[in-house]
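Undergrad: Sequence first, predicted model second:
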Amino acid sequence: MNSVSDSGAGVISPRIKQLALQGARKKRLDKGRIRLVVVMTVFFAVFTSITGRLVYMAVTGKPRAIVARSADDLPAMSRPDVVDRNGVILATDVRKPSLFAQPNRIIDANEAADLLADALPDISTSELRSKLASGKGFIWLKRGINEAEQQRVHRLGIPGIGFREENRRVYPSGRTLSHVIGHVGIENIGAAGLEKWIDADRGLIALREAGLSGERDRDNSAVELSIDLRAQHALRDELAEAMKLYAAVGASGVILDVTTGEIVALASLPDYDPNDPKDSIDLNALNRITTGTYELGSIFKAFTVAMALESGRFTMASQLDARAPLQFGSQRIGDFHGKGRVLTLPEVFIYSSNIGSAKMALALGVDHHREFMQKLGFADRLRTELPESAKPQFRRRQWKPVESATIAFGHGIAVAPLQAAAATAALMNGGYLVRPTFRKRSAEEARALAPRVLSQATSDAMRQLFRLNVEKGSGKRAEVEGFLVGGKTGTADKPGPHGYQKNKRLNSFLAAFPTDKPRYVVLVTLDEPQRTPGAGEATAGLNAAPTVGKVISRVAPLLQVAPRIERLAGSQPALALPAVR
């Protein structure tokens, strides 16, 4: 029994053996199925990704992600909008496509270059071949292409060629503000004017060097200027008309708020289109208001008279003998259409006497004169937001008497016209030298920054003299009824290689309005204006002065200066001209 039992326990049933084999086979099949599903899933994901990328590129012509290898490969940086004081857009970014290549993916560089040269005739085949054969991972072929060019290239279907949208700068007002706004280069980096200043003020260059160029990487708020585009258009328009009327080679002008120092308008002709700034390198297209320095002639007599009154040694009743020229060795100082008699101080101003002006300066001494000019800012470069500014030609060493005498009537010293406008604002606003700005600024902010260079009494007297010159002197043609315009003419012979040129002049008119309570200074210069038919001379009183009058008649209503008929309050006694023989 025991032997039988032991023998039966060692026998495996065929049925059990079959079930064990089926279980092992099932496990292997399950593992195979899992592996197959995983492989198919991975394959499907890769296939979907490639298909999606091809469809995206076919539809848009753009790669989904191309890694820039350097700052030069980055798309053009985004920039903040620039608006005028009323919120009108002066500069903004738009998105435009640019053409790039991945040379390391180009199969045949020569063939690709030939095809692209046909589609882009402004790029040479040799240049394209050089770029496409470089083997680089990324290279720009053309920045800012137009729609037609994009379509032609797209139809070629060349692998390794694509498009990327970039920021392109647009200036809706075109030439109107070119010397203020400036322009940018191909990378959308500021190259001139306020665009260059914005880069430094907002730190845009540092961001780009760090590989950041998008809107999220910087302060995106608009840059608000003090410029009024309406006044700017009027100023530029009148300058262009004056250039044509008087056949001048150039013209410039500025409108300055005497209290805040805000530059409301600034124009210089010839100018250029910042949307296509190729003409910006022309020397004739420089910003004459801030970059050029000029001997401005008789408008400097305003500063000489102010110095004399401020000294306390001269009054409105002072008299100066202008009967004979002044002689300094071989140099003779006389008057243009002189009266040949003793003049009162107001007459020296309105008759623009070189002799009388020189005598005032000499009476105060050369040191006093030089120090007063320095106090008005004429010894130093005038810094504003514009990076383009000229250093004045100012002799810091000891002046000779003859130098003081000529500087008294605007020769022997050359400054930027904006410096003269800023100094004149001090003559009109109670004596505060306010630094000009292209940003909006309140009167309180300006006053806190401005040193006082003149007394209120001297400022009051200069306002009266400015008005008197338009009423009775050389500035009559600047008169605009109801706006109490005052000002001073300047007709300066331009210096040449062999002395002053009698047939080439820089004519200026420096105005303020309204003179009972001045709000704005207006300065206009005309470079080498010609005599018009019927005019005896091409003097500032005959061309620059009427140009300023036209500017004021157009901008005064825009700047909310109301016209009025009444005379300057309390001016009659001070402005009386005693008959001196």
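TA: Looks like it came in fine. Residues are numbered from 1 along each chain as shown.
Undergrad: all contacts plus neighbour counts: C-alpha atoms, from now on.
TA: Noted.
Undergrad: mind listing what R323 touches?
TA: R323 sits next to K339, G340, R341, V342 when contact means CA atoms under 8 Å, 6 or more residues apart in numbering.
Undergrad: distance of the last one from S353?
TA: Spelled out, it's V342. Taking CA to CA, to the nearest Å as the criterion, V342 is separated from S353 by 11 Å.
Undergrad: And the helices in the stretch 201-350 of the chain?
TA: The residue ranges that make up the helices of the stretch 201-350 of the chain, judged by DSSP state H, counting those that start in this stretch, are 204-209, 229-245, 301-311, 345-350.
Undergrad: do the same with the stretch 351-500 of the chain
TA: Chain-ordered helices for the stretch 351-500 of the chain, with DSSP H, counting those that start in this stretch as the definition, fall at 354-364, 366-375, 401-407, 417-428, 443-449, 456-472.
Undergrad: Just tell me which of those helices ends up closest to L115.
TA: helix 417-428 (53.7 Å; CA to CA).
Undergrad: And that closest one, what does it pack against?
TA: The criterion is 3 or more CA pairs under 8 Å, 6 or more residues apart in numbering; DSSP states H and E, and the helices and strands that helix 417-428 contacts are strand 250-257, helix 456-472, strand 520-527.
Undergrad: most tightly surrounded among those?
TA: For the helices and strands packed on helix 417-428, ranked by mean neighbour count under the definition mean count of other CA atoms under 10 Å, the leader is strand 520-527 at a mean of 28.
Undergrad: try this one side by side with the last:
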Amino acid sequence: MRPRAETVRLEGHAKQAIETGRNRLILAGCLMALAFTAVGVRVVELSALRDHNEPGVATVSPDARLAVGRADIVDRNGLLVATSLRTPSLYADPQEVLDAEDAAFRLSTVLPGINPAETAVKLASDRRFVWLKRNLTPREQQEVNSLGIPGLHFQDEWKRIYPQGSLTAHVVGFTDVDDRGIAGVESSFDDVLRGGREPLRLSIDLRVQHIVREEVARQIATFNAIGGAGVVMDVETGETVALVSLPDFDPNIPGRMDPDALFNRATLGVYEMGSTFKIFNTAMALDSGTATMRSGYDATHPIRISRFTINDDHAKARWLSVPEIFKYSSNIGSVKMALDVGTEGQKAFMAKLGMLREIAIELPERGRPMVPSPWRPINTMTIAFGHGLSVSPMHLVSGVASVINGGIRYSATLLATDIPARGERVVSEKTSHSMRQLMRLVVEEGTGRKADTPGYLVGGKTGTAEKAGGRGGYRQKSLISSFVAAFPMQAPRFVVLIMVDEPKGTKETFGYATGGWVAAPAVSRVIARSAPLLGVAPVDPESPEIRRDLMIELPAEGGKRLASF
């Protein structure tokens, strides 16, 4: 038996051990309670108090793994013109940054465009989230990581990439930093592209687009012009095969875009298109029945009205037949044809062609025509030869396609279609056939000879218009020089327009900067290069069938009547 004193001592040790264990359990419980409290506070902060616009890291669901950003945009042949790539963006939690000024300086050494002073202010703020730079390259992300600065984080975002660069700039447009479309079809189809999986297929053919851009740029450089535009349209569907406006821009580098380069001359700019409007004036007269191919008008003397005088640039000073008025681009004859139709008839015809409202094409950049109000007889006279009514080049192309394709107007479109388009009749088949003959005559014998392209039976019309100036006048040395053509004229498939803005004459053109010298040669080159790509085979223009279809017999010089044919 143990002594009583030893027993008491052992019981004391046991009580002390029990007390120590209990204290440790209480301490452990308190620590666990504190930990759970901290986690709970953090959950509340993230779910209820934090700004939901800030990026966060979350478990990626199977659906999210399938997300591909905006849908691709492709040309009519499936070639890529716009796509989306995942890129890291850099943001910071200023509360975690130890030294704002040092961090800002170090970031500026590896990230171009970072302003150290502005970044230091951001990093020293009391916010929990600030963007520092969006859409970094992999190399930039690696270099930022290597700095080892606490408080910096990355968030994956989508960046829009344009593999064709400036080639399709005015058609495709671009997106902002948040991947929202703000120009071109990126804007027009923003909702479709943001929620789509299938590529958006355009009517543009990149091969033809490249040819047109190259030829327009060549004429701008040759004639020291300020800009230009080019359009190719399928006359049977209204599909736009090429649409170019120069100067243009690279949508891959937003923020470096010149305002002039952003301006779409093909669809947003509106101009008085000069003598190309004689296509519409002549079709109007023929279709209304006030003139026939055998009709003639006295173009001996200029027309004087009020303080204005209407002359012919290539004056013959005699009676001219309708084909001669078109061939020689007679302003006097065109005015008299328009007056026979009348002001109301002219206005109704222009409305039917779509010349009095915005062109229905899938771009936000569309110009509203400048229409005379009130529409008086003097306006009827000037519109007859392409002044007093301003439209976009796309208006002109769409109208010409309607006149020469058999007389059916199709809506201009930038989307490829496999379904035959539905159109509305604007002129009779007979009028359409006569206009094909007249346009071919201009290229064979008139002001458009330089547009002739062996094997492709080109027909067209020149246009040279002075640009409007201040106080209702015109700037004589500021021209819009254009040529609009169709081919092949025995069965038209495509319309081509080249327009050059403010060209200057050269030694080779004897100082002239008219549509026949400036735009017609470019049209010829575009057709020669693109026709094989578009599946248009060359033909023999001297074949009896074609000669019979397109032949026009003109009266002898000085005659007042058109010979029978």
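TA: Everything's here; your move. Given the structure is predicted, the values throughout are model-derived calculations rather than measurements.
Undergrad: After superposition, what's the TM-score here?
TA: The TM-score (TM-score structural alignment, normalised by the length of the second structure) is 0.85; 512 aligned residues with a CA RMSD of 2.9 Å.
Undergrad: Now the helices of the stretch 201-350 of the first structure in JSON lines, please, with extra columns for distance to K517 of the first structure and mean neighbour count.
TA: Listed next are the helices of the stretch 201-350 of the first structure as JSON lines, based on distance: least, CA to CA, whole Å; neighbours: other CA atoms under 10 Å:
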{"stretch": "helix 204-209", "distance to K517 of the first structure": "42", "mean neighbour count": "17"}
{"stretch": "helix 229-245", "distance to K517 of the first structure": "20", "mean neighbour count": "20"}
{"stretch": "helix 301-311", "distance to K517 of the first structure": "18", "mean neighbour count": "22"}
{"stretch": "helix 345-350", "distance to K517 of the first structure": "20", "mean neighbour count": "25"}
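Undergrad: can I get these in a markdown table with distance to G570 of the first structure?
TA: A markdown table is the format used below for these (distance: least, CA to CA, whole Å):
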| stretch | distance to G570 of the first structure |
| --- | --- |
| helix 204-209 | 54 |
| helix 229-245 | 31 |
| helix 301-311 | 19 |
| helix 345-350 | 16 |
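Undergrad: Looking at these, spot the one closest to G182 of the first structure.
TA: With CA to CA as the yardstick, what comes closest out of those is helix 229-245 (14.8 Å).
Undergrad: what angle sits between the closest one and strand 250-257?
TA: Our comparison of helix 229-245 of the first structure with strand 250-257, counting by axes from the mean of the first three to the mean of the last three CA atoms, to 10 degrees, yields an angle of 150 degrees.
Undergrad: Please work out which of the helices of the stretch 351-500 of the first structure is packed deepest.
TA: Sort the helices of the stretch 351-500 of the first structure by mean neighbour count, taking mean count of other CA under 10 Å, and helix 417-428 sits at the top with a mean of 26.
Undergrad: what span of the second structure lines up against it?
TA: Correspondence between helix 417-428 of the first structure and the second structure is established over residues 393-404, with TM-score structural alignment as the criterion.
Undergrad: how big's the offset between that stretch and the first structure?
TA: Here stretch 393-404 of the second structure is compared with the first structure after superposition; its mean distance to the aligned residues, by mean CA distance after the TM-score superposition for the first structure, is 0.6 Å.
Undergrad: thinking in terms of the whole chain, how far from its middle is that stretch?
TA: Put simply, stretch 393-404 of the second structure sits 17 Å off its chain's centre (CA atoms, centre = their mean, to the nearest Å).
Undergrad: which outside residues touch it?
TA: Applying CA under 8 Å, 6+ apart, the external contacts of stretch 393-404 of the second structure come out as 229, 231, 233-235, 238, 265-267, 269-271, 273, 279-280, 283, 353-355, 359, 408-412, 426-427, 431-433, 435-436, 484, 486, 492, 494-497, 499.
Undergrad: rewinding a little: determine which of the helices and strands packed on helix 417-428 of the first structure approaches Q102 of the first structure most closely.
TA: Proximity to Q102 of the first structure (CA to CA) singles out strand 250-257 among those, at 48.4 Å.
Undergrad: got the angle for the closest one vs helix 417-428?
TA: Direction vectors for strand 250-257 of the first structure and helix 417-428, defined by the same axes, to 10 degrees, enclose an angle of 40 degrees.
Undergrad: how close does the equivalent of K391 of the first structure over in the second structure sit to L202 of the second structure?
TA: Using TM-score structural alignment as the criterion, the counterpart of K391 of the first structure in the second structure is R368. Summarising the geometry, the distance separating R368 of the second structure from L202 of the second structure, computed by CA to CA, is 24 Å.
Undergrad: Between those two, which has more neighbouring residues?
TA: Each of R368 of the second structure and L202 had its neighbours counted (other CA atoms under 10 Å), and the higher figure belongs to L202 (26 against 18).
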